[in-house]
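>>> no sequence on this one, just coordinates:
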């Protein structure tokens, strides 16, 4: 077996203000942080740097190692199998990049995960692929620490409970919203949403929606009310969040009422 590498997968919510004491302690132990660079002006990289500055180690903030994010097919017309295949290939390419850096640098590395690593994030899956790629070359061990998730923030900002008394909440993606409705779900959190014009709200006009974008960031936007009344407002609110922060992530809770 070659060298030993430690990887820490850390949930950081949406910035320094959401970092738990447990994650702050972990940040002080890492040698460097790996981050995907999605564009030449990736403001999420700057947010990662702000987190590292807020929780420096003994020798100052950990180094951020930025790697150009591999391209993936984001075509609007992708079928579900096509989408899943595109994501799998993207993860493979990311894993190969990360494995090369970990093989070369060793030590203790970290990934900062927006929200919580357990919910619509694939860092754990990618790190498992890295372990497989480095098998026989490096002994890769990792741990996972939770963070504040987007649904938690959505509920807090709107001052609601995500489900009614004794009832379930179904969490899915925006592209699968109608699948959830067809399956009888009537209290749905949708994440990883495409632009609103690509969401299908057919049959949900009289439902109630609680929507939010860039929760916890300066560009945070919130909307709520009868779905048919709120949906026309989402494009402008989403665009305003992106203009403010340089990126946009949104989600919503839709409930039959």
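Sure thing, it's come through. This structure is a prediction, so every number in the text was calculated from the model and none was measured.
>>> all contacts plus neighbour counts: C-alpha atoms, from now on.
Fine.
>>> Quick check: residue 171 touching residue 189?
Yes: between residue 171 and residue 189 there is a contact under CA atoms under 8 Å: 4.7 Å.
>>> ok, the two, which is more surrounded?
residue 189 (24 against 18; other CA atoms under 10 Å).
>>> What strand or helix carries that one?
Per DSSP states H and E, residue 189 falls inside strand 187-191.
>>> could you say what helices and strands the strand or helix carrying residue 36 packs with?
Here residue 36, judged by DSSP H and E, is contained in strand 32-37. With contacts taken as 3 or more CA pairs under 8 Å, 6 or more residues apart in numbering; DSSP states H and E, strand 32-37 sits against helix 43-54, strand 63-68, strand 107-113.
>>> The second one versus helix 43-54: what angle between them?
Orientation note: strand 63-68 sits at an angle of 170 degrees relative to helix 43-54 (axes from the mean of the first three to the mean of the last three CA atoms, to 10 degrees).
>>> Use this one as the comparison:
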């Protein structure tokens, strides 16, 4: 039986690793690294660089596994559920194949394991279930607001964190003037009336490739679409997040 550490690694900058996270990486007998295809090889390489920086003197064992493709023909939620089952099976098989058997296994989680990440749900499908330790990391929202030097909320006011899919399908949620949007590959902000909102967008946050755009949505939106398309074509992948606020005259 092994212990499992889920280690938040921020948004790709090795400086985002906390001291606690660095110690957990160093202490691991085995580190699992997912592979998402040749066009996203940079994601595995970034994890390798982080590990090499933390473990310069005694490199740990690394085992790679391929992320299965998600299939949504039976609906989004069913597709995600089946996908998590398949990933859990890959974890289990990869760990079982390690010789000697590891006592401590680690996964490096992009961002923070608590925020729109499914690693804890996948871990719960392992049998037997390991003892798990979560090491928090810098979230994409922290990196976004820091990059733009803005607070996320107004004084005493709430804000909502959601996904691009929910914004696209359900529109602007009631009861909030500020919306943080994650997992939005289709840029759902295009469905809003641009003159009513300001936007702060960022990709590759904290990295040398960082891209930032902000301003009134009707003017910044086209710039975001063009910048995002160029960056994705250049790198083969993109991770981005944005904050939307209703303009004062629309509240």
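Yes, it's here. This is a predicted model, so every value here is computed, not measured.
>>> TM-score for these two?
With the length set by TM-score structural alignment, normalised by the length of structure 2, the two chains reach a TM-score of 0.89; 241 aligned residues with a CA RMSD of 1.9 Å.
>>> Would you check the span in structure 2 matched by the strand holding residue 189 of structure 1?
On the basis of TM-score structural alignment, strand 187-191 of structure 1 is assigned to residues 178-182 in structure 2.
>>> Quick check: that stretch compared with structure 1, mean distance?
Comparison of stretch 178-182 of structure 2 with structure 1 after fitting gives an average deviation of 0.2 Å (mean CA distance after the TM-score superposition for structure 1).
>>> ok, back up a step: structure 2: matching residues for the strand holding residue 36 of structure 1?
Mapped onto structure 2 using TM-score structural alignment, strand 32-37 of structure 1 covers residues 30-35.
>>> Tell me how many other residues surround residue 214 of structure 2.
Residues near residue 214 of structure 2, counting by other CA under 10 Å, number 19.
>>> just the helices in the stretch 1-150 of structure 2 please.
19-27, 41-54, 76-96, 119-123, 140-148 (DSSP state H, counting those that start in this stretch).
>>> picking up where we left off before, average gap between the match of strand 32-37 of structure 1 and structure 1?
Taken over the aligned residues, the distance from stretch 30-35 of structure 2 to structure 1 averages 1.4 Å (mean CA distance after the TM-score superposition for structure 1).
>>> List of residues touching that stretch?
Applying CA atoms under 8 Å, 6 or more residues apart in numbering, the external contacts of stretch 30-35 of structure 2 come out as 25, 41, 43-44, 47, 60-67, 91, 102, 104-108.
>>> Report the distance from the strand holding residue 189 of structure 1 to the chain centre.
From the chain centre to the centre of strand 187-191 of structure 1 is a distance of 15 Å (CA atoms, centre = their mean, to the nearest Å).
>>> now do stretch 163-170 of structure 2
With CA atoms, centre = their mean, you get 17 Å for stretch 163-170 of structure 2.
>>> what's the counterpart of residue 6 of structure 2 in structure 1?
Residue 6 of structure 2 maps onto residue 9 of structure 1 when the alignment is built from TM-score structural alignment.
>>> Near the nearest residue to residue 106 of structure 1 once chain neighbours are set aside, how many other residues are there?
What sits nearest to residue 106 of structure 1 in space, not counting adjacent residues and going by CA to CA, 6 or more residues apart in numbering, is residue 5, at 5.1 Å. The local packing of residue 5 of structure 1 (other CA under 10 Å) involves 18 other residues.
>>> now swap in residue 149 of structure 1 and tell me
By the criterion of other CA under 10 Å, residue 149 of structure 1 has 21 neighbours.
>>> State the distance from the residue nearest to residue 106 of structure 1 to residue 89 of structure 1.
Look at residue 5 of structure 1 and residue 89 of structure 1: by CA to CA, to the nearest Å, they are 24 Å apart.
>>> got it, and residue 168 of structure 1?
From residue 168 of structure 1 to residue 89 of structure 1 the distance is 33 Å (CA to CA).
>>> mind checking what residue 139 of structure 2 lines up with in structure 1?
Aligning on TM-score structural alignment places residue 139 of structure 2 opposite residue 149 in structure 1.
>>> Tell me which residues touch the closest residue to its match other than its chain neighbours, please.
Setting aside the residues directly before and after it, residue 149 of structure 1 is nearest to residue 115 in space (CA to CA, 6+ apart), at 4.1 Å. Contact partners of residue 115 of structure 1, counting by CA under 8 Å, 6+ apart, are 11, 12, 13, 14, 147, 148, 149, 150.
>>> What is the neighbour count of the fifth one?
Counted with other CA under 10 Å, the neighbours of residue 147 of structure 1 add up to 23.
>>> Look up how far residue 124 of structure 1 lies from the closest residue to it other than its chain neighbours.
Ranked by CA to CA, 6+ apart and with sequence neighbours excluded, the top spatial neighbour of residue 147 of structure 1 is residue 11, at 3.9 Å. Note on residue 11 of structure 1: its distance to residue 124 of structure 1, by CA to CA, is 11 Å.
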